[in-house]
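> I'll drop the sequence and a predicted model, then ask my questions.
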Amino acid sequence: MSEIRMETVSGRWILLATVLGSGIAGIDATVVNVALPTIGADLGTDFAALQWMVTGYTLTLASFILLGGSLGDRFGRRRIFIVGVIWFAVASLLCGLAPNAGLLIAARALQGIGGALLTPGSLAIIQASFAGEDRARAIGAWSGLGGVATAIGPFLGGWLVESVSWRWIFLINVPIAAAVVRIASRHVPETRDTDATGRLDVAGAILGALALAGMTYALIEAPTQGIGSPTVLASGVLGLAAAVTFLVVEWRSEHPMLPLRIFANRQFSAANAVTFLIYAVFGGIFFLLVVHLQVVAGFSPVASGTAMLPITALMLVLSPRAGALSSRIGPRIPMAVGPLLCAVALVLMLRIGPEASYLLDVLPPVIVLGLSLLVAPLTSTALSSVPEHQAGLASGVNNAVARAAGLIAIAVLPAAAGLTGDAYGNPLQFEAGFGTACVIGAVALVFGGLLAAITIRNPAVADSGHPAHCAVDGPPAAPGAIQQAHRQAGGR
C-alpha cells in the first residue's frame, strides 16, 4: 500500500484525478434534470420518456456499484477506475449524438455502468494511496471538491442548454474524461486488495439489475399502458421473481455481493430504512422541482439550475457540524428532527406557482432543505453501527439503498401525483401534480422522522484509530457526510 502525503505533487495529482472522475459522474446525475423540458420538446417525447432518461442512469448505477467496488479490489482500483472513465466518456458521446429518446435512454443506461465502475474506485484509490494520517484530510478534500463540482453542474447545464445545445451537457464529458485518463495513467499508483478471495457475484449483480429494471418499467409504464397491459404485467412479474431469486442467491452464496446477514444488525437496518425514505423523497422532489420551475414558474434553464445551489452550499458548510452534533448527542434526535424540517420545506414549496419570486417563494424552502440535520448522521450511523472491517460494505450498501430509493421514487411519485403523458407541457396540470407530490413527500418525511425516533439508538462509538477501507462512496447527496462517516468508522 502506498504512503503518499497530501502536500506532495503526487498527492495533488491523485486528488485531481479522483475528484474529476467522480465529478463527471456526480454532475451528470443532476445536470440532466435541468435539460429535461428542452430535451422533451426537441425529441418530441412524453413524460415517461423523461423519467427513463433519469432512471436509466440510476438503474444501472445502483445495480452495479457494489460489483464495481469488488472489481477494483480484485483487478486493480486504478485499472477499473480508468475503464469506468473511458466507458462513461463513450456513453456520454452516444448520449450527445442520440437522434431519438430510445437511443438516449439506452446510452444513459450505459453511462450508469461507467459510473458504477469509476465511482467506487475514486474513493478507494484515496483510501489505499494516502498515508494513514492524511486519509481523512484527503477524503474531506475529495468530498468538498466533489460537492462543488455537483453544485456547478446545474448552472453549467443550464448555460449549455440556453447558449449552445442540450447535447453539450453530455459531450463536455469527453474532453474531461480524456484528461482524467491521462492523469490517472501517469500519476495514480495501482492498488488492490490482496485478501480478496472467491468468485465475483456476477449472478447477484445481474439479478439485482433485472429486479430493479422490471419493477421500474412496470411502475413507469402502468399509468400510460394500463396496469393490465401484458407488457406491464410481465415486467412486474419478472422484477418480483428476480428480486426473490436475488435474495435466495445472496443468502446461499459464499461470497455474496450483498451479505444479507449484515441486516441482522438492527441499528444498520434502521438507518437504511430511514435512508430509503429520505432519499426517495429527495430523489422524486428534486426531479420534479427543476422541471416545475421551468414549466410553471417560467424560470430559464440557468435560473432553475442555480435555484438549487443554496442546498449544496449549506450541505457543504453544515454537514460536518451536523456530524459533530450527532457525535455529541447521538444520531437519534438529528435523524428524527431532520425529516420534519424537510417536510416543512415541502409544504413551503406549495407556494411556488406561476411567476413565483425566487427570493420569496423558492429560496425559503430551499434554505430549510439545505439546513437539514439528517444527511451526515444517516451516513455515519450506517457505518458506525457495524464492525470496522465491514465499514466498506456498510457504506456501499447505504449508497446503493439511497440510489435505489431515488430510482423507485422517480418511477412512482409522478404517477401518484397524476403527472403522466404530456404533463410537462401543461403548466396547470404540472402545478397541481407537483403540489400533490409535495404533500406525499411531506407525509413520507414525517413517517421517516417517526421511524428514526422509534428505531435509532444512541450507541457509544469507540474510535479504534485505524482507517476503515471503504470501496464505495456514501449517499449521493451527502458530500460533507463522507468525511464524518470515515472519522466515526476509524479513518482519522
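Received it, and whenever you're ready, just let me know what you need.
> C-alpha only now, for contacts and for neighbours.
Fine.
> which of the residues in the top helix by length along the chain are buried?
Secondary structure of the chain per DSSP state H: the longest helix is helix 9-43. Neighbour-count burial for helix 9-43 flags 10-11, 13-40 (criterion: 16 or more other C-alpha atoms under 10 Å).
> report the separation between Leu318 and Ala324.
10 Å (C-alpha to C-alpha, to the nearest Å).
> more crowded one of those two?
Leu318 (20 against 17; other C-alpha atoms under 10 Å).
> wait, doesn't that one sit right on Leu374?
No - using C-alpha atoms under 8 Å as the test, Leu318 is too far from Leu374 to be in contact (10.5 Å).
> go ahead and confirm Thr216 touches Ala409.
No - with contact defined as C-alpha under 8 Å, Thr216 does not count as touching Ala409 (9.5 Å).
> show me what the longest helix of the chain is packed against.
If contacts are counted by 3 or more C-alpha pairs under 8 Å, 6 or more residues apart in numbering; DSSP states H and E, helix 9-43 sits against helix 47-75, helix 101-129, helix 132-163, helix 168-171, helix 173-187, helix 266-295, helix 301-306.
> and Asp201, which of those is closest to it?
Closest approach to Asp201 among those (C-alpha to C-alpha): helix 47-75, 7.4 Å.
> need the contact list for Ser63.
205-206, 208-209, 212, 400 (C-alpha atoms under 8 Å, 6 or more residues apart in numbering).
> cutoff 10 Å now
112-113, 116, 204-213, 400, 403-404 (C-alpha atoms under 10 Å, 6 or more residues apart in numbering).
> ok, back up a step: shared neighbours of Leu318 and Ala324, anything?
Joint contacts of Leu318 and Ala324 (C-alpha under 10 Å, 6+ apart) are Ala376.
> list the residues that contact both of Thr216 and Ala409?
Thr55.
> identify the residues contacting Leu156.
So Leu156 contacts 27, 31, 34, 149, 169, 301-302, 305-306 (C-alpha under 10 Å, 6+ apart).
> chain center to stretch 375-383, what's the gap?
The chain centre lies 15 Å from the centre of stretch 375-383; the measure is C-alpha atoms, centre = their mean, to the nearest Å.
> ok, and here's another one to check against it:
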Amino acid sequence: MEEKQTYRSGNLIILGIVLSIITYWLFAQAFLNIGPQVQETYAGASAGVINLSISLTSLITGIFMVAAGSFSDKLGKVKITYIGIILSIIGSLLIIITSMPSLLIIGRIVQGFSAAMLMPATISIINTLFTGDKRRSALSYWSIGAFGGTGFASLFAGTVATFINWQWIFIISIILSVIALYLLKDLKEVRTSVKDTSRFDYVGLLIFIIVMSALSIFITQGEELGWTSGISITLVLVTIIGSITFYLVERRINQPFIDFSIFSNKAYIGTVTANFLMNTTVGSIALFNIYTQQELGLTPFMSGLMTLPYVVLILFTIRVGEKSIKKYGAKRAIVVSPLILGVGVLLLALTFLGDTAYLISALAGFALFGIGIGFFATPALDTAVSTTPPEKVGVASAIFKMASTLGAAFGLAIIISLYTALGSVMAMSTAALLAFGLNVLAIVVAFLCAKFVIPDRAVE
C-alpha cells in the first residue's frame, strides 16, 4: 500500500471499506426485524431456531472480534479484509439458497466471522493509509456506515420484506460485497516498521474465546436461562476464573495474544470505557419500544418512526464531530457527548407525562441521542487508533468495537430485566422511569471517564 494515494483512489478505497462493513451493520443486522418472515420460509424451523439465528451473528462477532484483530495485525489487514468480504458473500448465499434450518444457522455463524474480521481490519487500513484530516474523514465515513447502517436496518429490512421478499436483503448485500472487492482489489498489504516473527499465542486465544463465550452467552441468554440458574452461575464462574487465568498466562508470555501495555495508555482506556458505557443506551431504545407498544398502544411501525430523529441527526453530526477535532481537539467532543446523550435519555424517562406530551419529549430525546452519539463516534474512534502503536491497531480497534458490542448487550440485558422486575411491583410507567434512570447513571460514569481519564491532548 503506497503511503500517498490520489484523492480519487483514496475515496474509492473508503467507499469499498464502507460497503464492506455495512454487510454487517445494515444487512446482517436486518435479521433483527424479519424473524416472522424468515420462519415462514424455514417452515421446519422452530421459534427457538429462528431466535437463535437472530442473535447468533452478533454473538459470534463479539466473541471472535479481538482474535480477528490480532490475526489482522499478524497476517495482514488487507488479507483479512478480503477474507471477511468473501465470508459475507458465502454467509448470505447459505441463508437464501435453501430452506434448510441447518444452513440458516451455518450462514449466520459465517456472517459473524465475517463481521469480526472486517471491523478491526478496515479500521487498521484507514489508520495506516491515511493521516491527519483525511484519516478523520475516512473514520467518519466508517462510522456513518456502521451507525447509519444500524439506524436504517429496521426501515430497510421492513421495506424490502414487505414489498419484495426478505431474501433480496442478502442478494443486495452480495452485490455490494462484490463491488467492495472490486474497489479494494489493488490495495497492497500494509507492513508496519515492527516485524513480528513471534509464534502465535494459541493458548491465550483459546482461553480468551472460552471467557468471551461464557460472558456473551450469560449476557444475551441470561434472562431466558434464569439469572440465578445453575447454568448462569457456572457461566459467571467460568468468566471470572477464566479472566484471572488469562491475565496470569498472558503476563508470562513474551508475545501475548493481548498485549496489556495497550491498557497503560490512559487515552485509550478512557475512550474504550466511555464507549462501552455510551453503548448501553441501546437498552433504553429497546425499552422505549417495549413501553410505548405495551402501555401506550403504539404499533411497531409507529414506535420505530419515533426514533427517526436519532437516525437523521447521527448521520449529520458524525461529520460535525470529525470537524471539531481539528478546531477543539478530540477530548472536548468525547466529554460533551455523554452530557447530550444523558439529557436525551432523561427526556425518554419522563413517563409520568401525558401520552402526547411524552411522545413529544421522546422525539426531542431521540434527537439528542443522535447528536450525542454522532459527536462521540469519530473523535472516540480516532483517539483509540491514533494513540496506539501501528503494529497493535488491529487488536486495539477490535477491543474498542467489542466494547460497543458488550455495552449494547449489557444495556439490553440489565435495563430490560430491571424494567420487567420492577413492573411486577409498581406501575409500568414508574418502572420505565427507574430503568431509564439507571442508564443515565451509566452515562454519567462515561462522562467522568472522558473528563478525568483521557489526557487533555490525547490526539494531535
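That came through fine. Because the structure is a prediction, the values reported are computed rather than measured.
> filter the contacts of Leu156 of the first structure by whether they're kept in the second structure.
Checking the contacts of Leu156 of the first structure against the second structure (both residues aligned by TM-score structural alignment, their matches' C-alpha atoms under 10 Å), the contacts still present are 27, 31, 34, 149, 169.
> and the closest residue to the second one other than its chain neighbours, how far from Val148 of the first structure?
Take Val31 of the first structure and drop its neighbours on the chain: the residue closest to it by C-alpha to C-alpha, 6 or more residues apart in numbering is Pro154, 4.7 Å away. Here Pro154 of the first structure is placed at a distance of 11 Å from Val148 of the first structure (C-alpha to C-alpha).
> out of those two, which sits in the busier spot?
Per other C-alpha under 10 Å, whichever of Pro154 of the first structure and Val148 has more neighbours is Pro154, with 31 against 18.
> and the more buried one, what's its match in the second structure?
Under the alignment (TM-score structural alignment), Pro154 of the first structure pairs with Ser154 of the second structure.
> same question, Leu407 of the first structure
Aligning on TM-score structural alignment places Leu407 of the first structure opposite Ala409 in the second structure.
> against Gly132 of the second structure, how distant is its match?
Counting by C-alpha to C-alpha, the gap from Ala409 of the second structure to Gly132 of the second structure is 33 Å.
> those two - which one has more neighbours?
Ala409 (23 against 12).
> hang on, the more buried one packs against Met278?
No - between Ala409 of the second structure and Met278 there is no contact under C-alpha atoms under 10 Å: 11.9 Å.
> anything in contact with each of those two?
Common neighbours of Ala409 of the second structure and Met278 (C-alpha under 10 Å, 6+ apart) are Ala403.
> count of residues packed around the closest residue to Thr292 of the second structure other than its chain neighbours?
Closest residue in space to Thr292 of the second structure, ignoring its immediate chain neighbours: Leu298 at 5.7 Å, by C-alpha to C-alpha, 6+ apart. Leu298 of the second structure sits with 15 neighbouring residues when counted by other C-alpha under 10 Å.
> check Gly406 of the first structure too.
29.
> any residues in contact with both of Leu318 and Leu374 of the first structure?
Listed as contacting both Leu318 of the first structure and Leu374 by C-alpha under 10 Å, 6+ apart are Ala481.
> what's the first helix or strand after the helix or strand containing Gly204 of the first structure?
Assigned by DSSP states H and E, Gly204 of the first structure falls within helix 202-225. Next helix or strand after helix 202-225 of the first structure toward the C-terminus (DSSP H and E): helix 230-252.
> from Ile174 of the second structure, how far off is Gly158 of the second structure?
From Gly158 of the second structure to Ile174 of the second structure the distance is 19 Å (C-alpha to C-alpha).
> those two: who's more crowded?
Each of Gly158 of the second structure and Ile174 has its neighbours counted (other C-alpha under 10 Å); Ile174 has more, 22 against 19.
> so what's that one up against?
So Ile174 of the second structure contacts 23, 27, 85-86, 88-93, 168, 180 (C-alpha under 10 Å, 6+ apart).
> let's see that with 8 Å instead.
By C-alpha under 8 Å, 6+ apart, the neighbours of Ile174 of the second structure are 88-89, 92-93.
> same deal with Gln483 of the first structure?
136, 139-140, 143, 320.
> can you put these in a markdown table and add distance to Leu341 of the first structure and neighbour count?
Conversion of the contacts of Gln483 of the first structure to a markdown table gives the following (distance: C-alpha to C-alpha, whole Å; neighbours: other C-alpha atoms under 10 Å):
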| residue | distance to Leu341 of the first structure | neighbour count |
| --- | --- | --- |
| Ala136 | 30 | 24 |
| Ile139 | 28 | 24 |
| Gly140 | 26 | 20 |
| Ser143 | 24 | 25 |
| Pro320 | 18 | 22 |
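> now, among those residues, which is nearest to Gly56 of the first structure?
For the contacts of Gln483 of the first structure, the nearest to Gly56 of the first structure is Ser143 (25.1 Å; C-alpha to C-alpha).
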